[in-house]
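J.: What would the 3D arrangement of this be:
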Amino acid sequence: EEPTAMEKFASPGKGNGLRSSKAVKPGELLYRAEPFAYTVSKKRLGGVCERCLRRKDRLLRCSQCKVARYCDVRCQKEAWQDHKRECKCIKSIEPNFPPDSVRLVGRIIFKLLRQSTCPSEELYSLFDLQSNFDKLSEEMKDGLGHLARTLQLYLKVEIQEASQLPPALDILPTFAKVSVKTGFLAVLSFPMSLIFVFHAKP
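T.: Okay, here's the model as predicted:
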């Protein structure tokens, strides 16, 4: 059975949203898609596959960075496009390790540079998401500025100049999109599942 069609809508003063375009039954699957970008949080490293996010006692370790872990060779191969450039970045800052949001924004940048697309973008692309950066306090903006400087150091081995970044990507608002723990953004920041799954409320 096909999932119910979803549509975007704007809620004045509240931002963007999703809703079903037809009547649904409680518990019915509404939409399912892989997120554009995701990463395992630092506290989960070593116990979760970086591709499918399954918990497992024994995982294969990336022979280069020694950080990323996978269920098997298949998961490792499927994850390689997302891990290839970040692998060098992780190695370059040893023994330090980037904050979760820095690693996630790094992945977003590398994916945009590859011009890679994702089915979930049919609903909202990264550029559709609201950052609310202008509404943040100066203290929060300073915190995002610190993350942006940390990102610069983290990416240095792969990206040396701002001209190498994806066109139209503004780093501080991007951090605001992935660091604010509300609604859709929380899924991007701390995914516990590889899949976005929306169900109708009972």
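J.: When you work out contacts or count neighbours from here on, use the C-alpha atoms and nothing else.
T.: Noted.
J.: so what does the helix or strand where residue 178 lies touch, helix or strand wise?
T.: For residue 178, the host element (DSSP states H and E) is helix 171-179. Packing contacts for helix 171-179, counted by 3 or more Cα pairs under 8 Å, 6 or more residues apart in numbering; DSSP states H and E, involve helix 100-113, helix 138-155, helix 183-189.
J.: Would you do the same for the sequence below? I want to compare the two.
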Amino acid sequence: MDVQTMELQQVRVTELKGKGVGLIAAQTFQPSDVVFAEQAFAAVPFSSIATRTCNSCFRRGWRLIPCHQCNLAWYCNRTCLREARTVHGSECKDLLRMQHVNDTVRLAAQVLKRVARDSVAITDGDLVTIDRLQTHSERLSQDLQAIMKTDLSAFLNFCPKAAENFDGNFIEHVLCVIHEYSLLLHDQSGTNPVGMGLFLLASLLNHSCAPNCYLVFNNGNYEANNTMYHTPARLEVRALFPIKENDELTIFICLFLVFWRRTKDFSQGAFFHRL
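T.: Got it, this is the predicted structure:
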């Protein structure tokens, strides 16, 4: 069963009263079951540790193989390098021309290049589109608006060809989506954040102080000699408690923040208020 098939069979997108669009279970799950798994629509390592992080599976290492053209993207082995060829091949020249670009801009460039490459905002089988993800640009603080303008200007300089395919409003929308929905990627230890990625289906998970799911980033496995045993890096949404069919799927963020700080961050970043 591939990732997309599992998504279609195990979860449903629905309109939730008072919450907007969300995800519900299409079957029952037991604790630790994988509710669904999803490969990143786009993902980048943090620039501060890029030389020690594989750009494909996001494992950390000390003997990584660099891209021989730009020396700015690094990989565990030649298998990971081949897996990332399509994505990195489209950004290699941009990185050479403008090496000092922030992670948000680089991720936005990958998102828009994939949209252009696929000719649509999604690939067949996806349950949600980038253009339908709700953003709250009209509620951004002045500081965040200034950051968005800076990122937009940097994007146009970093990726001028991709920018020609989209109007400014859509590019701004993508930047807002990244700000509101991007998730941290962790190395093989599961504890060290090494990058950020956009997962379209997981973006619909609502947050709860009593969630029934939790997120795990699985780095995949490309070490087997037989490629049939290779598995891609992916986000896994796992059941925390028993889940019944038609139960809403929820997650919990900001685990280590006190209540008042968590409430403030939710209202400013996720744009909802805890009742």
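J.: Please name whichever of the helices and strands packed on helix 171-179 of structure 1 is nearest to residue 8 of structure 1.
T.: Evaluated with Cα to Cα, these place helix 183-189 nearest to residue 8 of structure 1, the distance being 12.9 Å.
J.: Show the contacting residues for the aligned residue in structure 1 for residue 90 of structure 2.
T.: When structure 1 is aligned by TM-score structural alignment, residue 90 of structure 2 is paired with residue 85. Neighbouring residues of residue 85 of structure 1 by Cα atoms under 8 Å, 6 or more residues apart in numbering: 110, 158.
J.: Nearest spatial neighbour of residue 109 of structure 2, chain-adjacent residues omitted?
T.: residue 159 (6.6 Å; Cα to Cα, 6 or more residues apart in numbering).
J.: How many neighbouring residues does whatever residue of structure 1 lines up with the one you found have?
T.: Aligned counterpart of residue 159 of structure 2 in structure 1: residue 155 (TM-score structural alignment). For residue 155 of structure 1, the tally of surrounding residues (other Cα atoms under 10 Å) stands at 23.
J.: Let me know how buried residue 164 of structure 1 is, in neighbour terms.
T.: 10.
J.: returning to what we had before: how close does the match of residue 90 of structure 2 sit to residue 65 of structure 1?
T.: For residue 85 of structure 1, the distance to residue 65 of structure 1 (Cα to Cα, to the nearest Å) stands at 11 Å.
J.: Sketch out the strands for structure 1, chain order is fine.
T.: Assigned strands in structure 1, in chain order: 6-11, 15-20, 29-33, 60-61, 69-70, 196-199 (criterion: DSSP state E).
J.: Please enumerate residues in contact with the fifth one?
T.: For strand 69-70 of structure 1, the surrounding residues in contact (Cα under 8 Å, 6+ apart) are 45-51, 59-62, 76.
J.: In structure 2, what stretch matches that strand?
T.: Counting by TM-score structural alignment, strand 69-70 of structure 1 sits on residues 74-75 of structure 2.
J.: Following superposition onto structure 1, what is the mean distance for the matching stretch?
T.: Superposing on structure 1 and averaging over aligned pairs (mean Cα distance after the TM-score superposition for structure 1), stretch 74-75 of structure 2 comes out at 0.6 Å.
J.: How far off centre is that stretch?
T.: 19 Å (Cα atoms, centre = their mean, to the nearest Å).
J.: and if you look at stretch 39-59 of structure 1?
T.: Distance, centroid of stretch 39-59 of structure 1 to centroid of chain: 15 Å (Cα atoms, centre = their mean).
J.: Ok, stretch 173-192 of structure 2 next?
T.: Stretch 173-192 of structure 2 sits 5 Å away from the centroid of its parent chain (Cα atoms, centre = their mean).
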